[in-house]
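**Student:** 3D model of this:
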Amino acid sequence: MVDRGRWNHPPQRVFPAGARAMTPEGNGHVTDTNILSLLEPAALLDPHPIYRRWKEQSTVLWDSDIEAWLVTGYDEAFTALRDIENFCQDWRRIGVDTPPSLLSLQTLDPPDHTRIRHLMLEGFKAADPQILERTVQDTLDELLAAVEGEKTFDFVAKVAEPLTLRAVTQLLGVPEPDKDWFVPLSNTIVDGMDSSLRPECYEPGVEARAKLTELAGEWLKSPLPDGFAAHVVKRAPSAGVDHEVLLNSLRVVLQAGFQTASRFLVTGLLTLLRIPSENRVPVDTDQAVNELVRFAGPVHVESRACVQDTVLGEQKIRKGEIVSMFLGAANRDARVFEDPESLRWDRTPNRHLGFGRGPHACLGAQVAVQVARSTFGTIGRRYPNARLVSEPVPRPNVTEHGMHSLQISFRDDLP
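**Tutor:** Prediction:
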């Protein structure tokens, strides 16, 4: 999950509705990148040819359509993610009015962010990792047993989504919501992150957030079992965390933990199934999972706003301009990763940006790795001949990639 102070926190939308960046003057890169091509089905499945074309022009490239800087270089993205003095996650620092309902672990900067981040870190420590591990494996065994005899099944709906919803609610120590109610709302929030490319998705995304925050408020009306949510609710007043920020942040943990983890199970498994079965290995170590995150992680964009004039990748970035880091591109930067277009299960070091960096780096990265390790390792060992039955149907999301469906089969007695 990505701080993300949660499992995985979905990144800021590429360009915040209501804010306008200033058009740079004389920087030599006022360029039409054809960014909307990222919404085409082929690019949703593989955006890297587009990323490479951008990188050939500049690792920090101005886009005239959405009026933002597109960052594809690793060093440049790493710098912007860590530099909280020059680049902010809290849009109020550049004068954008942000309603209290949107203030959370995901959108605040230090020092407000530090208080809620430390509180959420305490919550992770209060959760029992052994119970979570057993829950993940038991649920996975149950879900796989239900589908292994089918000719074909949708891995998204039958395994990835129910598994991660069970895992994140177990982590939080809260009741599991109805999947058919929760998943569409959660997907609507992810759609809203692409509001610069699809403006019609912004307001529904805000409304969906409000509904999940209401759900978090319902949790607090009854005693909670010992664990993550119970701990942070009890400690919030003494930690100086505002009640609304607490509810919004619990919503972020639920939403981000579910979305990024479930989408990674899908993008990761798709990558593995494209490898000939005789060349596959079970991805059952932290090292192997992190290489899959680098190569096929679902989070492709995180954005920041420039707080004061600065320089990034030899480009002058002015106060008020938006900088969007394309993490998928940065994670295949040949200046940092040897043979970046190949999966190398023993890659060391692996300083990928799939879990972010800096103050908003993922607090629950190890939990996300644990869920993926259990899932990919179990499938790899039990079903070495698992196969893709048809081409996946991608969701129209640039910020956080995902699939409507992934039809696969575990049976090797069928053509």
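
**Student:** alpha carbons only for contacts and neighbour counts from here, please
**Tutor:** Fine.

**Student:** next helix or strand past the helix or strand harbouring Val206?
**Tutor:** Under the criterion of DSSP states H and E, Val206 resides in helix 202-219. Following helix 202-219 in sequence order, the next helix or strand is helix 228-239 (DSSP H and E).

**Student:** and stretch 351-365, which residues are buried?
**Tutor:** In terms of neighbour count (16 or more other Cα atoms under 10 Å), stretch 351-365 has its buried residues at 351-357, 359-365.

**Student:** that one spans what distance, first to last residue?
**Tutor:** For stretch 351-365, the first-to-last residue distance is 13 Å (Cα to Cα, to the nearest Å).

**Student:** again with stretch 274-282
**Tutor:** For stretch 274-282, the first-to-last residue distance is 14 Å (Cα to Cα).

**Student:** distance from the chain centre to it, please.
**Tutor:** How far stretch 274-282 lies from its chain's middle: 26 Å, per Cα atoms, centre = their mean, to the nearest Å.

**Student:** end-to-end on stretch 95-106?
**Tutor:** Stretch 95-106 has an end-to-end distance of 18 Å (Cα to Cα).

**Student:** let's see this one next, to set against the first:
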Amino acid sequence: MPHPARYDPLDPATLAHPYPVLAALRAAEPVSWHESMHCWLLTGYADCVAVLRDHELFARDRRRLGAEVPQPSLSVQSLDPPDQAEVRSLFMNALNAQDLPGIQGRAEQRLAHWLDGLDARPRFDVMAEIAVPLSLAVISDLLGVEEPDHSSFAQVSDAVMRSMDGGLDPSLVEPGRLARQQLSELVASWFRTSGRPGLLTHVRDHAAGQRDTGLDLFIRNTARVMFQGGYSTMVAAIGNVVHTLLTRPDVLERMRDPRLLQTGVDELVRFDGPVQGTSRIATRACELGGRKIDAGQTVTVLLAAANHDPVQFTEPGRLLLDRSPNRHLGFGWGTHSCIGTTAAQMALRALVRGLLAHPAPLRAAGAAVRRRTATMRAFDVLPATFGPGGTAGRR
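**Tutor:** This next block holds a predicted model:
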């Protein structure tokens, strides 16, 4: 069993299959100090949820500990309650006002067209040909904006996503800052010009009187985070789900039962989720899992480990499509959960329904390549085919 201090989220073996490593870490020391990452690592479900719930003791907003946070980084994801409450409520009300079944239906129609176009291809990349266009289609339809160019937006989003690992590699921070600046300019143009029905128009219309205020900036930053974060989470989740279905073809066949669609999608996310971890800062000295946490120390909540904690999930290494309850942390938890969670769930349901409706089964067509990122678990390349035969993918 490896010593907790040897845990390396970017080690090739860990990237390929992190769950045995995380299980060993949890068994050895559920709350452990990682010297090179300079933070506490949490691997137990109960400890993770306790930290995510306690906004007073464990802060997301680093300004509460005296740190400076640039204005472009202020959004519902970076502030704590009650400071985030007004804008979060604005966005959640706008989300609930949308025609979500209609958005999912349009996504299924477009996906069917794309899948038909891939039939004649001997091999294609699921990430570029399915995950990226489906994710952009869903999030753009939800917000009511024109889809950005797929290739250029994917590059900008990738820079933002990689900058989440800036604590492991500081060279990723500046490209991420520049990418966020580009996205902020794009979102600002949407607020000026977009008149399409959708979440963004609802937000704009119900935020009247907030122009030229700090709250206006907060709203635009949150829109950027929702668009980019929803997109990148969807791309990662789609890749992970497709990879699981490629390696376990019986799972997709079982999901023909409509009763298993919702619970099955939830279980697929729990089994191999897109978001691997998130961090908080202790606002005062406390104790967690028998370990003393000092004020100002960072606590990293390993969501992927929590989702495979056998205390919370019976047989966590098995896919139980009817698992209920299934309070997984695949999209985070509570007021800081991914604000694009609803969009990601719609995309995954559309994906499963589309693959079930397609006349030819999807098969692996080569070795899958994991992206070298710690915070987001995703694929760079995931080869597949609708042709006969195929080869088994690997993690």
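
**Student:** hang on, the earlier thing: for the buried residues of stretch 351-365 of structure 1, which one is nearest Pro177 of structure 1?
**Tutor:** When the buried residues of stretch 351-365 of structure 1 are compared for distance to Pro177 of structure 1, the smallest value, 21.2 Å, is given by Gly364; criterion: Cα to Cα.

**Student:** on that earlier part again, among the buried residues of stretch 351-365 of structure 1, which are in helices?
**Tutor:** Cross-referencing the buried residues of stretch 351-365 of structure 1 with the helices (criterion: DSSP state H) gives Ala365 as the overlap.

**Student:** and the buried residues of stretch 351-365 of structure 1, which is closest to Val398 of structure 1?
**Tutor:** Looking across the buried residues of stretch 351-365 of structure 1 and measuring by Cα to Cα, the closest to Val398 of structure 1 is Gly354, at 14.8 Å.

**Student:** structure 2: which residue goes with Ser405 of structure 1?
**Tutor:** Residue-level alignment of Ser405 of structure 1 against structure 2, with TM-score structural alignment as criterion, gives Val381.

**Student:** ok, now Pro396 of structure 1?
**Tutor:** Under the alignment (TM-score structural alignment), Pro396 of structure 1 maps onto Arg372 of structure 2.

**Student:** can you tell me the SS state at that match?
**Tutor:** With DSSP: H, G, I helix; E, B strand; the rest coil as the basis, Arg372 of structure 2 sits in coil.

**Student:** quick revisit: might one say that the match of Ser405 of structure 1 is in contact with Val369?
**Tutor:** Yes: using Cα atoms under 8 Å, Val381 of structure 2 and Val369 qualify as a contacting pair, with a distance of 5.1 Å.

**Student:** tell me where structure 2 has strands.
**Tutor:** Applying DSSP state E to structure 2 gives strands spanning 31-34, 39-42, 58-59, 124-125, 278-282, 286-288, 291-293, 298-301, 363-364, 369-370, 379-381, 383-385.

**Student:** residues in contact with Thr267 of structure 1?
**Tutor:** Thr267 of structure 1 sits next to Ala296, Gly297, Pro298, His401, Gly402, Met403 when contact means Cα atoms under 8 Å, 6 or more residues apart in numbering.

**Student:** do the same with Leu351 of structure 2
**Tutor:** Applying Cα under 8 Å, 6+ apart to Leu351 of structure 2 gives the contacts Glu108, Leu111, Ile238.

**Student:** now these in JSON lines, with distance to Val126 of structure 2 and neighbour count?
**Tutor:** Output for the contacts of Leu351 of structure 2, formatted as JSON lines (distance: Cα to Cα, whole Å; neighbours: other Cα atoms under 10 Å):
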{"residue": "Glu108", "distance to Val126 of structure 2": "16", "neighbour count": "24"}
{"residue": "Leu111", "distance to Val126 of structure 2": "12", "neighbour count": "23"}
{"residue": "Ile238", "distance to Val126 of structure 2": "9", "neighbour count": "31"}
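
**Student:** now distance to Glu86 of structure 2 too, for the residues you listed, in JSON lines please.
**Tutor:** Supplementary listing: those in JSON lines, determined by distance: Cα to Cα, whole Å:
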{"residue": "Glu108", "distance to Glu86 of structure 2": "33"}
{"residue": "Leu111", "distance to Glu86 of structure 2": "36"}
{"residue": "Ile238", "distance to Glu86 of structure 2": "31"}
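
**Student:** just those residues: which are in helices?
**Tutor:** Cross-referencing these against helices under DSSP H gives Glu108, Leu111, Ile238.

**Student:** need the helices for structure 1, in chain order.
**Tutor:** Taking DSSP H as the criterion, structure 1 carries its helices at 41-45, 48-57, 74-82, 112-126, 129-147, 155, 161-172, 179-192, 202-219, 228-239, 243-273, 286-296, 327-330, 365-382.

**Student:** what residue of structure 1 matches up with Ala24 of structure 2?
**Tutor:** Matched to structure 1 by TM-score structural alignment, Ala24 of structure 2 sits across from Arg53.

**Student:** and Ser36 of structure 2, how many neighbours?
**Tutor:** Counted by other Cα atoms under 10 Å, the residues lying close to Ser36 of structure 2 total 11.

**Student:** what's the answer for Leu119 of structure 1, then?
**Tutor:** A total of 22 residues lie near Leu119 of structure 1 under the criterion other Cα under 10 Å.

**Student:** could you check how far it is from Leu363 of structure 1?
**Tutor:** The gap separating Leu119 of structure 1 from Leu363 of structure 1 is 11 Å, by Cα to Cα.

**Student:** returning to that earlier point: dump the residue contacts of the match of Ser405 of structure 1.
**Tutor:** Asp125, Val126, Met127, Ala128, Ala368, Val369, Arg370.

**Student:** relative to Gly387 of structure 2, how far out is it?
**Tutor:** Computed as Cα to Cα, the Val381 of structure 2 to Gly387 of structure 2 distance reads 18 Å.

**Student:** kindly report the same for Leu118 of structure 2.
**Tutor:** Between Leu118 of structure 2 and Gly387 of structure 2 the computed distance is 10 Å (Cα to Cα).
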